[in-house]
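Student: Sequence and predicted structure below; questions after.
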Amino acid sequence: MSQDKTGNSGAIVKSSNELAKTTPAGEYLTSALMDFDPNHFEGFAAIADGANKLLMLVLAAVIKAGAAREHEILAEIRDAVFSFIRKMEPRKVMDTMLVSRVRILYIRSLLARSPELQSIKVSPIERFLEKSNSTSRSRGSSRGSSPGRSPGYHHDHVSRVALIDENVQGFKVNIKQEKKSKFSSIVLKLRGIEEETWRQHVTGGKLREITEEAKAFAIGNKALAALFVHTPAGELQRQIRAWLAENFDFLSVTGGDVAGGTTGQLELLSTAIMDGWMAGLGTAQPPSTDALGQLLSEYSKRVYTSQLQHLKDIAGTLATEEADDPVHVSKLRSALESVDHKRRKIMQQMRTDTALLTKEEGGSPIRNPPTAAEDARLASLISLDNILKQVKEVIKQSSTRPLRKSKKKALLESLDDLLAQMPSLLDIDHPCAQKQITDARNVVESLQEDPDDPAPDPNSNSNTLGESEVSQWNVLQFNNGTTAPFIIKCGANSSCELVIKADQRVQEPKGGEVIRVVPRPSVLAEMGFEEMKGVFEQLPEAVSLLALARSADGTRARYSRLYRTLASKVPALKEIVAEMERGGVFKDVRS
């Protein structure tokens, strides 16, 4: 997977190679998750058992894959996992602790591969814990973080772009020291229970109560979800134990405690809180998903947004760079096309990403950076690149000897047509186009014509180009409804001009075939109706029948359509036709 900024996005944006990579375990899990049908099970317990076994298989597959291949297996089954979780959420059959563990794997995979998420700062543990009988958060809440907090996940607040609510409400921990009673002491002695052990003992019922309260606190709590994914589980439980020991003196470890006694109670309490939080973070909040799923959606959108902005910055820089020559134009065009391809690829991934929540599911909209200016420059560069290729072809044609007078004239007319296409370019590309066309014109004008070039005979059945210059003829049949069907053959000469061969007249006597170069539509742009009729008189009668209308504008439109139809059938002219369309040369209704 590419590690550059435009391609690096971990479990979100996957390379084509990664997308194609499959494993037997991944294929089995994908199939099992996608094919799981609750209707094939009898009763709630059976559905829950089947669903939870699949989640455990996912966790087992990741463990078996090992750290080196963890990302690959997660990416392979990603869509199936998220679709399965969303499908099963309404039934409330999944062990939400298992859901949380699966979600955390995906978020941490994303974090490990996304520089865009490295600046996120999470609130310290003290923000999430509070003594039930205390007006303040805790004695340690004024500190930046709890002792021993992993520095790798704690960043300067200034660099943080908040994705979670800073107004965190603490979880009220309700633990009270049991008061001594002579009666209870007697009862405990009769039962053979040590009074000190009982005094500090937190009953199983109390632990279950704390777990349920912790679960309720964690449901939909994205701030707490962020704390979980940015802090290793062992480190987080150690911080909870430290907070409990600091805020509940009767649980503090002292030299007089029996080894394992008080420490055991801290372990039980911290585990109860951790388990409750984990279960709550995996509990869905209809119509949205669980808190960890919501966090994954927010983080994924941040990665996408960052990548799109990065591509826009690159494209913005390229779009303001002035091209000096054809090589520079080609490089700029290629670079902008590459950026545009990556942007479209990311947009497509966003549309199909199962981790992203829709607006109806409570997800926030993704603000795509506008790219109108960059798109306009790319379109201009494409037009400029095509113009320069045609200029290069003119130079190439001018180097052939002997250079006939008619050919020289045709080459200069081609350059005039290219000048007429310049309005399709942005102003920044005009100097390059102007220079290349002007230089080419100077080269062509400086060339000497063939002194033996004969003057064209208007009564001849072929023009000065000669049929030999057209390597291939393409045949089209026309029927205007008033005459018998007639045929026009079309091709291209060495100057990339449209050449036609047709009978001089449509009806008998037809007068034999004549070959003529067909002028481009731009030649007719400033002509009046009678002038256009004069041009058509030099061409086979078929052109007049198909192109002449009642008005000058109508004639220009019909002629443009005819020229487009004929030229489109000639492979050598297709690129020129496309460029003429972009340049607005055609005056028919399709322009």
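Tutor: Received the coordinates, thanks. Numbering: from 1, shown residues only.

Student: From now on I want contacts and neighbour counts done on CA atoms only, so please keep to that.
Tutor: OK.

Student: Spatially central, which residue of this protein would that be?
Tutor: I346 (1.1 Å; CA atoms, centre = their mean).

Student: how near is that residue to D353?
Tutor: 10 Å (CA to CA, to the nearest Å).

Student: One more: S424?
Tutor: 38 Å.

Student: How far off centre is the helix or strand hosting G205?
Tutor: If you go by DSSP states H and E, G205 is part of helix 204-218. Distance of helix 204-218 from the chain centroid (CA atoms, centre = their mean, to the nearest Å) equals 43 Å.

Student: Beyond that helix, next helix or strand please.
Tutor: helix 222-230.

Student: and that next one, what other elements does it pack with?
Tutor: Identification of packing neighbours for helix 222-230 by 3 or more CA pairs under 8 Å, 6 or more residues apart in numbering; DSSP states H and E yields helix 96-112, helix 291-319.

Student: Buried ones in the helix holding G205, by neighbour count?
Tutor: For helix 204-218, a neighbour-count test (16 or more other CA atoms under 10 Å) marks L207, E209, I210, T211, E212, E213, A214, K215, A216, F217, A218 as buried.

Student: Quick one: the residues you listed as TSV, columns for distance to T271 too.
Tutor: Converted to TSV, the buried residues of helix 204-218 look like this (distance: CA to CA, whole Å):
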residue	distance to T271
L207	9
E209	13
I210	10
T211	9
E212	12
E213	13
A214	11
K215	12
A216	16
F217	15
A218	15
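
Student: try this one next to it:
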Amino acid sequence: MANIQSRDLGRNDNTKGHSMDVSSSPLSADNTDGTVALFKPGSEKVKTTPAGEYLTAALNDFDPEQYDGVAAISDGANKLLMLVLAAVIKAGASREHEILAEIRDAVFSFIRKMEPRRVMDTMLVSRVRILYIRSLLARSPELQSIKVPSVECFLEKANTGRSRSSSRGSSPGRSPVRYGDEHIHGFKVNIKPEKKSKLSSVVLRMRGIDQDSWRQQVTGGKLREIQEEAKAFAIGNKALATLFVHTPAGGLQRQIRSWLAENFDFLSITGDDTSAGSSGQLELLSTAIMDGWMAGLGAAMPPTTDALGLLLSEYAKRVYTSQLQHLKDIAGTLATEEAGDATQAAKLRSALESVDHKRRKILQQMKNDGALLTLEDGVLPIQTPTTAAEDARLASLISLDGILKQVKDILRQSSVNALSRSKKKVMLTSLDELRERMPSLLEIDHPCAHKQIADVRKVIESIPEEDDHLHDPTHAQKTSADLGSSTETDVAQWNVLQFNTGSTSPFIVKCGANSSSELVIKADAFLQDPKSGEIVRVVPRPSVLENMSLDEMKQVFFQLPEALTLLALARTADGTRARYSRLYRTLAMKVPSLRDLVGELEKGGVLKDVKS
């Protein structure tokens, strides 16, 4: 009789010598520490290693047409799969996730490319699949609560009257166990003790072999038969795949041994006759079943993939669906919150935009994982939850943000002791126009917009009016020139200055000169609102402030970036003129083409740094 060792089981005809023992492989251990995330965010750079780069290139460049015959193709493909497993083992638990993430796309593409040829060792395919599924389980709480059927659901004692090749027959037995939408049919284990024979007893005694030990031995042929039947049973069996990925390999084999011992009491746990080469029959049988199941779970079923591949796809869909639903729940909660003021409105908008960005990122990942998710005709197999209500609220908040920014601008203009009659009328008209834009908002955002507009209206209406300031023609001409009425803001080269105030973040101001030799600056419109963006303005010369009151100066500064206003304003009109003069000199001297202009202004007495 052939002496079959457990490590020799599970090989197909094309891959002898390539099989590994499931129960002893560290790859199949229930180790979730340091496992790799299945999905790679598109914006994150995956760390590369020499081993990963080599494997990626080898898997992508593998060309079956360059090999002579099926055996050579099989040998080359299986060597690559073993290199993948070896690389993970060498990386160790601490870096296992890095190597798996790096070669992930290449591995999946390679398996799908080689499946139709039926040349891969399906046990190797199973081990690779299990690595990725378990890594997904480790990082996905929604998968860890999945109900897993027990091993007893998949094992059934065959009718003793049946032939040895009838493990998948339809003989009377226990009723199928229901698991989700599937009915689990048990794998019929057909083992029976050998019948006693006088002739065989005489022969055994002549050879010095114990009769009981001989009768209890399971022959090598029977083990191969059980393994092949177990493989056929496992092909396409997603329920069995679930049991495999959720149960440590060593624990699963112990459960099979326990079931065999309970149902076949004539089996011995260990062999006593070492001279005959016998081993523990329970160990041999459980290994044969385990190896057969492992080989079957990695066998493809054209046009679809293997059972573990289908399970990986199903789990990936569950994770994506759960993530999308989770984001929808968050967005739904945010969309129902009312904004009390501009700050809350900005926070709500930012939060909804962040959720929307993450949702779009997941949708892009789903498209990139087309092969994994078995996309057909470019259509996603996952029903994405509708976000119409959340999108409408985000659009409303964007409109509200625009309205509130303009309200804030008007409020800044009102920070004076008095307003001219025409200026006041213009500001109130602007508020009326903003109120007319409120129908573009959702009802939930109306109270915030209404309150902000009403509050600013009260402030403006409370400011005293004065007659419009009349300028004589010469003064108007001078003011027009000094204000830098040119709208030309094209600058060949920007120079950057940083002003450290000590109490706030540094002010960053870019300065340059246009073709009219005017000082042009670029800076954020509002310091506390990064989304306001940069604005470009021609800076008025210091002479424009010569006969202005402090309130009139504020009106001039209102057109400039906020940083310039804060740097120039002082408590008095004279102090403001002096500070602005120094600021203008500092900015202009940073621009080489304006240094001569600074000299001319100094000679003309325009740049007077007079302290108040």
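Tutor: All right, it came through fine. Note that the structure is predicted; figures quoted are calculated from it, not measured.

Student: Overlay the chains and give the TM-score.
Tutor: Comparison of the two superposed chains (TM-score structural alignment, normalised by the length of structure 1) gives a TM-score of 0.69, and 448 aligned residues with a CA RMSD of 3.5 Å.

Student: Take the helices and strands packed on helix 222-230 of structure 1 and write them to TSV, including mean neighbour count.
Tutor: Converted to TSV, these look like this (neighbours: other CA atoms under 10 Å):
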stretch	mean neighbour count
helix 96-112	21
helix 291-319	22
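
Student: so which of the ones you listed comes closest to R558 of structure 1?
Tutor: helix 291-319 (37.7 Å; CA to CA).

Student: mean shift of the lengthiest helix in structure 2 relative to structure 1?
Tutor: Longest helix in structure 2 by number of residues, with DSSP state H as the criterion: helix 69-114. When structure 1 is superposed, helix 69-114 of structure 2 averages 0.9 Å from its matched positions, counting by mean CA distance after the TM-score superposition for structure 1.

Student: ok, back up a step: more neighbours, S424 and D353 of structure 1?
Tutor: Shown here are S424 of structure 1 and D353; by other CA atoms under 10 Å, S424 has more neighbours (20 against 17).

Student: Return the residues in contact with the aligned residue in structure 2 for that one.
Tutor: Matched to structure 2 by TM-score structural alignment, S424 of structure 1 sits across from S440. Contact analysis of S440 of structure 2 by CA atoms under 8 Å, 6 or more residues apart in numbering lists S396, S399.

Student: For L243 of structure 2, grab the count of nearby residues.
Tutor: Using other CA under 10 Å, L243 of structure 2 has 18 other residues around it.

Student: does it really touch V151, like I thought?
Tutor: Yes: look at L243 of structure 2 against V151 with CA atoms under 8 Å: they come within range, at 7.4 Å.

Student: how far away is the residue nearest to the centre of structure 1 from M422 of structure 1?
Tutor: Where M422 of structure 1 is concerned, I346 of structure 1 sits at a distance of 33 Å (CA to CA).

Student: L381 of structure 1 too?
Tutor: When L381 of structure 1 is compared with M422 of structure 1 (using CA to CA), they lie 11 Å apart.

Student: What of L412 of structure 1?
Tutor: Following CA to CA, the distance that separates L412 of structure 1 from M422 of structure 1 is 16 Å.

Student: what's the counterpart of N237 of structure 2 in structure 1?
Tutor: By TM-score structural alignment, N237 of structure 2 lines up with N221 in structure 1.

Student: can you check Q66 of structure 2 too?
Tutor: Match for Q66 of structure 2 (TM-score structural alignment): H40.

Student: and that match, how many neighbours?
Tutor: Going by other CA under 10 Å, the residues that sit close to H40 of structure 1 add up to 9.

Student: any idea what E314 of structure 2 aligns with in structure 1?
Tutor: Using TM-score structural alignment, E314 of structure 2 sits opposite E298 in structure 1.

Student: any idea whether T384 of structure 2 is helix, strand or coil?
Tutor: coil (DSSP: H, G, I helix; E, B strand; the rest coil).

Student: thinking again about what came up before, which position in structure 2 pairs with the residue nearest to the centre of structure 1?
Tutor: Under the alignment (TM-score structural alignment), I346 of structure 1 maps onto I362.

Student: Please report how far that match lies from Q325 of structure 2.
Tutor: In terms of CA to CA, I362 of structure 2 sits 11 Å off from Q325 of structure 2.

Student: Repeat that for R537 of structure 2.
Tutor: 47 Å.

Student: Please apply the same query to K231 of structure 2.
Tutor: In this view, K231 of structure 2 and Q325 of structure 2 are 38 Å apart by CA to CA.

Student: Kindly report the same for R359 of structure 2.
Tutor: For R359 of structure 2, the distance to Q325 of structure 2 - CA to CA - is 10 Å.

Student: same question, Q227 of structure 2
Tutor: 43 Å.

Student: go on, L267 of structure 2?
Tutor: 52 Å.

Student: same thing with A392 of structure 2?
Tutor: A392 of structure 2 is 18 Å from Q325 of structure 2, by CA to CA.
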